[in-house]
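Student: what shape does this take:
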Amino acid sequence: MRFILPLATLALMLSACQSGTPITPENDSQTSDAAVDQPLSPGARPVRIGENGANFAACGARGIVTIGEDKNVPLRAAPFDEADQVTALKAGQRMFICTRSIDQRWLGVVVPQTRDGTSASADCGVNQRVERPQAYTGPCPSGWIANALVRLTAD
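Tutor: Below you'll find the model as predicted:
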């Protein structure tokens, strides 16, 4: 046996869902001319360490920048081309690979550097284990680099 709502009852139920004042630019207190003119920005997304579990190093892989000798590769604050540049990496620059973006196109990395900007052998605090996954807050620069520009290495 089917139960069919009369049309009047259905119309009354739908009209209850539309209570309130429609939002327009005149009555929306959250809209401002400055916000409308600004382009959207992806913001920053910290690199997460410890995603392989508590029994493994905080960053489970290492890599090297594989772009041509005369070019610099931007290290981004988030896994997007539009994200702010943290620093520029040179060909041959070594890094710790800690995480990947969901679409696998970006790597979250930690880059050991000395004060003059050259590559260093320091571990940046990512060779030891961490209790749980967390944002990297160590002394070395961290950010996101396009996966296609990095080659995995054994050392």
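Student: please make it C-alpha for all contacts and neighbour counts, starting now.
Tutor: Will do.
Student: look up how far L14 lies from L7.
Tutor: Distance, L7 to L14, using C-alpha to C-alpha, to the nearest Å: 11 Å.
Student: overlap in contacts of those two?
Tutor: Listed as contacting both L7 and L14 by C-alpha atoms under 8 Å, 6 or more residues apart in numbering is no residue at all.
Student: so which elements touch the longest helix along the chain?
Tutor: Longest helix of the chain, by residue count under DSSP state H: helix 7-16. Contact partners of helix 7-16 among helices and strands, from 3 or more C-alpha pairs under 8 Å, 6 or more residues apart in numbering; DSSP states H and E: none.
Student: got the buried residues for whatever helix or strand comes next after it?
Tutor: The helix or strand immediately downstream of helix 7-16 is helix 33-37, counting by DSSP states H and E. Buried residues in helix 33-37, counted by 16 or more other C-alpha atoms under 10 Å: none are found.
Student: also this sequence, please, to line up against the first:
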Amino acid sequence: MKHRLPTPFAVLLIASLAACSQPAPPADNAPAVTGEPLAARAVMIGTEGASLPACASTSQVKTGGTDVYWAPGETRAVKAKIAGGAKVSVCEATDDDAWFGVVFATPGIDPDLCGVGRPVQNAREYQGPCRWGWIKGGTVQLGG
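Tutor: Predicted coordinates for the structure are as follows:
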């Protein structure tokens, strides 16, 4: 007696075996997407203690400007763009200084209104009224 596989089952088996033999694409080959980010992490202020300003330094964005992202390492969705020469408050950095968490005023708004030049009692997420986000290291002149 000869056994034959049903045609739909045979097709499914062959397709699944073919899929297993294909290598996965490299992670850095992911296409850029727009819209909501895959990850978000608010910028922390007051991480240097209650006796120092909420954000450690004011820096100037280098010529050419920079993109602002939702989280360190998350480059799929741009949150905002900051023009070259604009001032930002650097509030925190990743351990390798590859990313800076910044607070910045929108054009026409006094950066002093951001409230990060004075101490805060406890470290916390920045809640406004200015904008916040993450920029790549090397896109600002620190202390500039």
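Student: and the TM-score between them?
Tutor: Superposed pair, TM-score by TM-score structural alignment, normalised by the length of the second structure: 0.68. Supporting alignment: 110 aligned residues with a C-alpha RMSD of 2.2 Å.
Student: follow-up on the earlier one: return the set of buried residues in the longest helix of the first structure.
Tutor: Going through helix 7-16 of the first structure with 16+ other C-alpha under 10 Å, nothing comes out buried.
Student: which bit of the second structure covers it?
Tutor: Alignment note (TM-score structural alignment): helix 7-16 of the first structure is unmatched in the second structure.
Student: next one: that helix to chain centre, how far?
Tutor: In terms of C-alpha atoms, centre = their mean, to the nearest Å, the centre of helix 7-16 of the first structure is found 45 Å from the chain centre.
Student: likewise stretch 92-110 of the first structure?
Tutor: For stretch 92-110 of the first structure, the distance to the chain centre is 10 Å (C-alpha atoms, centre = their mean).
Student: in the second structure, what stretch matches that stretch?
Tutor: Mapping stretch 92-110 of the first structure onto the second structure (TM-score structural alignment) gives residues 85-103.
Student: can you classify the residue mapped onto N55 of the first structure from the second structure by secondary structure?
Tutor: Residue correspondence to the second structure (TM-score structural alignment): N55 of the first structure is matched to S51. Under DSSP: H, G, I helix; E, B strand; the rest coil, S51 of the second structure falls in the coil class.
Student: any idea how far N122 of the second structure is from S51 of the second structure?
Tutor: Between S51 of the second structure and N122 of the second structure the computed distance is 10 Å (C-alpha to C-alpha).
Student: check A93 of the second structure too.
Tutor: Distance of A93 of the second structure to N122 of the second structure, given as C-alpha to C-alpha: 18 Å.
Student: neighbour count winner among those two?
Tutor: A side-by-side neighbour count of A93 of the second structure and N122, using other C-alpha atoms under 10 Å, places A93 first with 19 against 13.
Student: now that one: closest residue in space that isn't a chain neighbour?
Tutor: Excluding the flanking residues, the one nearest A93 of the second structure by C-alpha to C-alpha, 6 or more residues apart in numbering is F100, at 4.4 Å.
Student: what does I97 of the first structure give?
Tutor: V109 (4.6 Å).
Student: same deal with G68 of the first structure?
Tutor: With C-alpha to C-alpha, 6+ apart, the residue lying closest to G68 of the first structure is A91, at 6.2 Å.
Student: good, wrapping up.
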